[in-house]
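Participant: Quick one, what's the 3D model for this:
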Amino acid sequence: MTSSTTDQSAKLVTLEEFVIEAQSRFPHATGEMTQLLMDITLGAKIIAREINRSVLKDINSAETITEPHSFKMARLEQFAKEQMFYALNRSNEVCMMVTDDLAEPERLNGGTGKYFVVLDPLDGTPNIAFNGAVATTFSIYQRRSDPSEPIDPAEALRAGSDQIVGGYVLYGSSIMLVFTAAGLGVTFFTMDPAIGEFCLSVPNVKVPRFKPMFSINTSFYELWPAAEQAFLDYLVSDKNMAGKAYSLRYGGSIVSDVHRILMEGGLFTYPANSLHPRGKLHLMYKCNPLAFIMEQAGGLATDGRQRLLDIKPVKVHHQSPVYMGSPDNMQEYSDFIESKNQAE
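Facilitator: Got it, this is the predicted structure:
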């Protein structure tokens, strides 16, 4: 390795520096967009601190030991929503926020501004009980109507392909920001607690083409359609592409499961079932940012029939089946289901 290569690899690049440098390649990387990303990451830093503090409170307080875990989760989810609300209100550029626990979109700054943000402030909160990963997901959209006028909440119902930025913050053994924009690729940033900054850790992430691994909640097996049951049976047989049973990795949080697949390859699925015939996972604030990232990393994301990012939601809490991952794993799923349908 040459000294110049060593110097380059040792250079610390912060999120703000990365976005400023990327402005020539990313037409939406204006000063307002840079500030908006900074605001979102500020909210994430405060959420991360509260997650850590909540664990310490549990250790040191006799009251919280006996408190139902659902109460702790509700408190953290409410705290996360409030912090994101405050963070997005810092500038005058965000006109509306859409989250998982609001029945309707919520206007910010009187409904004026260039952008609106769709997010899940805290996904996977049951994992906190055993120090598992939780996450914040977000999508940024540029509004089509006059930014000086109050936005119509119906404008939130946009296909995921309209996102200009999609991302998530993963709170685990380290705090990691993953985000993408069209043409910019997928980039990992890791929080350096010593300086309080997200620093570039993995540029230009590409999902491996194939890995004999899948992520699925098998507890719904008896409720799935017959073809989905048959596909799981196929994955754990010796008839699949690998000629041996695939590894199952399921962590109870779509973000952590998809993050693993981004790094290692594989397939994430959450089929429809008899309890959720239209699917269970929420399209706008869970699936769309992850689908955008997966596609920009070279993977695929569908509802089993069509591209997830092409679906126009009919309501804020639109739910969908989800299949995403490595291109060869996704092709294997499509081929298997097609052969089953033809056989019928």
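Participant: C-alpha only now, for contacts and for neighbours.
Facilitator: Fine.
Participant: could you pull out the strands for the stretch 201-344 of the chain?
Facilitator: 213-215, 247-248, 267-270, 281-282, 300-302, 319-320, 322-325 (DSSP state E, counting those that start in this stretch).
Participant: Adding mean neighbour count, write these out as CSV.
Facilitator: What follows is these, written out as CSV (neighbours: other CA atoms under 10 Å):
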stretch, mean neighbour count
strand 213-215, 22
strand 247-248, 16
strand 267-270, 26
strand 281-282, 20
strand 300-302, 24
strand 319-320, 23
strand 322-325, 27
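Participant: Nearest to residue 181, out of those strands?
Facilitator: Ranking the strands of the stretch 201-344 of the chain by proximity to residue 181 (CA to CA) places strand 300-302 first, at 15.9 Å.
Participant: Now tell me what touches that closest one from outside.
Facilitator: 291, 294-295, 307-309, 322-327, 330 (CA atoms under 8 Å, 6 or more residues apart in numbering).
Participant: Here is the second sequence; please produce its structure so I can put it next to the first one:
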Amino acid sequence: MSEQTFQTLGEFIIDKQDDFKYSTGELSRLLSAIRLASKVVNREVNKAGIAEIIGHAGNQNVQGEDQQKLDVLANNLFIEALSQREVVCGIASEESDDFIEIKATSNAHLNKYVVLIDPLDGSSNIDVNVSVGTIFSIYRRVTEPGTPVQLKDFLQKGVKQVAAGYVVYGSSTMIVYTTGNGVNGFTLDPSIGTYYLSHPNMKFPTTGKIYSINEGNYIKFPQGVKDYIKYCQLEEGDRPYTSRYIGSLVSDFHRNMIKGGIYIYPSTSQSPKGKLRLLYECNPMALLAEQAGGKASDGYRRILEIEPTELHQRVPFFCGSAAMVTKAEEFMAKALKP
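Facilitator: You can find the predicted model right below:
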């Protein structure tokens, strides 16, 4: 890869800074912090098998899930990197019970942004060398700068996001993000530690042939989801579709955005509210999906319009190529009719 041919992430951020509604250099500093932390996490992920950082950390997070050693490491790395930039007043992490008020500098309470982050999505896959990721979401605070950050600064609808993105640590490491002006992807050249623009203006195909869902839970799914799966498997027209499920939201989403497909994590009889977190996973991925011409829903309503009521709120999630999500919603609505 040649530096003369490809634009770096830093150059791209500077070139596109006017596209950001609140452009004062803050976005550049925020994304620089995420970029830096992602490189360190990437290094740790790549050497996890020989550095004694695979396996359980011995604790559980607020959701009652076993934390992996890399969960804890990635969480600390991102919080540290974001805290040092004079732009963030608070951070909420999927791995932490409550939000964190940033006090790294004496003027931190004057900062205008909060970040919500899933530091290592799909971390249980680390032990078997399957792709994992980081998901981030950025909002402007609703309380007055100069006052302590509050819970309501984080409990904002997804439509209020000013930026969102993910990092995928796979066969190559990529940052994919949006500031509300399309979606762009950058691939890390590990030889020099620089991200280059490799996937400009990413778009979901209108429809696709991949459905991603954990079919092992089929018996626990709502009837509408069962009916949609049968539709996907029916030999008719361009069907049957292909089932592809990695078990890492970032990886499944990334593949479906490139190839065309739908990702579904519905409610189940065991988890009636769904499993994925609205603020840390669904909202940022929904913004990316819509900016890439796709669609995201809880099966009935637009994800970005859901009013959050708690930091770790869960919702069902249907996301991907617009025509496929719309069809799944039709089956969900039909199943409700007497």
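Participant: quick one on the thing from earlier: can you tell me which of the contacts of strand 300-302 of structure 1 is closest to residue 223 of structure 1?
Facilitator: Of those, the one sitting nearest to residue 223 of structure 1 (CA to CA) turns out to be residue 322, at 15.8 Å.
Participant: hang on, that closest one packs against residue 270?
Facilitator: Yes. Between residue 322 of structure 1 and residue 270 there is a contact under CA atoms under 8 Å: 5.1 Å.
Participant: Are there residues contacting both of those two? Which ones?
Facilitator: Residues touching both residue 322 of structure 1 and residue 270 (CA under 8 Å, 6+ apart): 279, 281.
Participant: quick check: stretch 163-170 of structure 2 aligns to which part of structure 1?
Facilitator: Using TM-score structural alignment, stretch 163-170 of structure 2 lines up with residues 165-172 of structure 1.
Participant: brain fart, stretch 83-98 of structure 2
Facilitator: Counting by TM-score structural alignment, stretch 83-98 of structure 2 corresponds to 89-104 in structure 1.
Participant: Show the end-to-end separation of that stretch, please.
Facilitator: 18 Å (CA to CA, to the nearest Å).
Participant: gap between it and the chain center?
Facilitator: In terms of CA atoms, centre = their mean, to the nearest Å, the centre of stretch 89-104 of structure 1 is set 17 Å apart from its chain centre.
Participant: And the contacts of strand 300-302 of structure 1, which is closest to residue 173 of structure 1?
Facilitator: Among the contacts of strand 300-302 of structure 1, and counting by CA to CA, the member closest to residue 173 of structure 1 is residue 294, at 22.3 Å.
Participant: quick one: what's aligned to the closest one in structure 2?
Facilitator: Residue 294 of structure 1 maps onto residue 289 in structure 2, with residues paired by TM-score structural alignment.
Participant: Strands of the stretch 1-150 of structure 1, start to end?
Facilitator: Assigned by DSSP E, counting those that start in this stretch, the stretch 1-150 of structure 1 shows strands spanning 94-99, 106-107, 115-123, 134-142.
Participant: ok, now which ones touch the aligned residue in structure 2 for residue 227 of structure 1?
Facilitator: Under the alignment (TM-score structural alignment), residue 227 of structure 1 pairs with residue 224 of structure 2. The contact partners of residue 224 of structure 2, by CA under 8 Å, 6+ apart, come to 328, 331-336.
Participant: Out of those, which end up buried?
Facilitator: Those of the contacts of residue 224 of structure 2 that meet the buried threshold are 328, 331-332, by 16 or more other CA atoms under 10 Å.
Participant: can you give me the helices for the stretch 101-250 of structure 2?
Facilitator: Secondary structure of the stretch 101-250 of structure 2 (DSSP state H, counting those that start in this stretch): helices at 223-233, 249-259.
Participant: Quick check: the last one compared with structure 1, mean distance?
Facilitator: Meaning helix 249-259 of structure 2. Here helix 249-259 of structure 2, set against structure 1 after superposition, deviates by a mean of 0.6 Å using mean CA distance after the TM-score superposition for structure 1.
Participant: what range in structure 1 does that helix sit on?
Facilitator: The aligned range for helix 249-259 of structure 2 is 254-264, by TM-score structural alignment.
Participant: Compute the inter-axis angle for the longest helix along structure 2 and strand 132-140.
Facilitator: Counting by DSSP state H, the longest helix found in structure 2 is helix 26-46. Note on geometry: by axes from the mean of the first three to the mean of the last three CA atoms, to 10 degrees, helix 26-46 of structure 2 and strand 132-140 are set 160 degrees apart in direction.
Participant: Could I get the contacting residues of the spatially most central residue of structure 2?
Facilitator: Central residue of structure 2 (CA atoms, centre = their mean): residue 135, 3.5 Å from the mean position. Counting by CA under 8 Å, 6+ apart, residue 135 of structure 2 touches 117-121, 164-167, 250, 280-281, 284.
Participant: For the residues you listed, which single residue is the most surrounded?
Facilitator: Greatest neighbour count in the contacts of residue 135 of structure 2, by other CA atoms under 10 Å, goes to residue 119: 31 neighbours.
Participant: on that earlier part again, please work out which residues outside the longest helix of structure 2 touch it.
Facilitator: 10, 13-14, 17, 20, 70, 73-74, 77-78, 81-82, 85, 87-88, 126, 167, 169, 173, 175, 193.
Participant: Much appreciated, bye for now.
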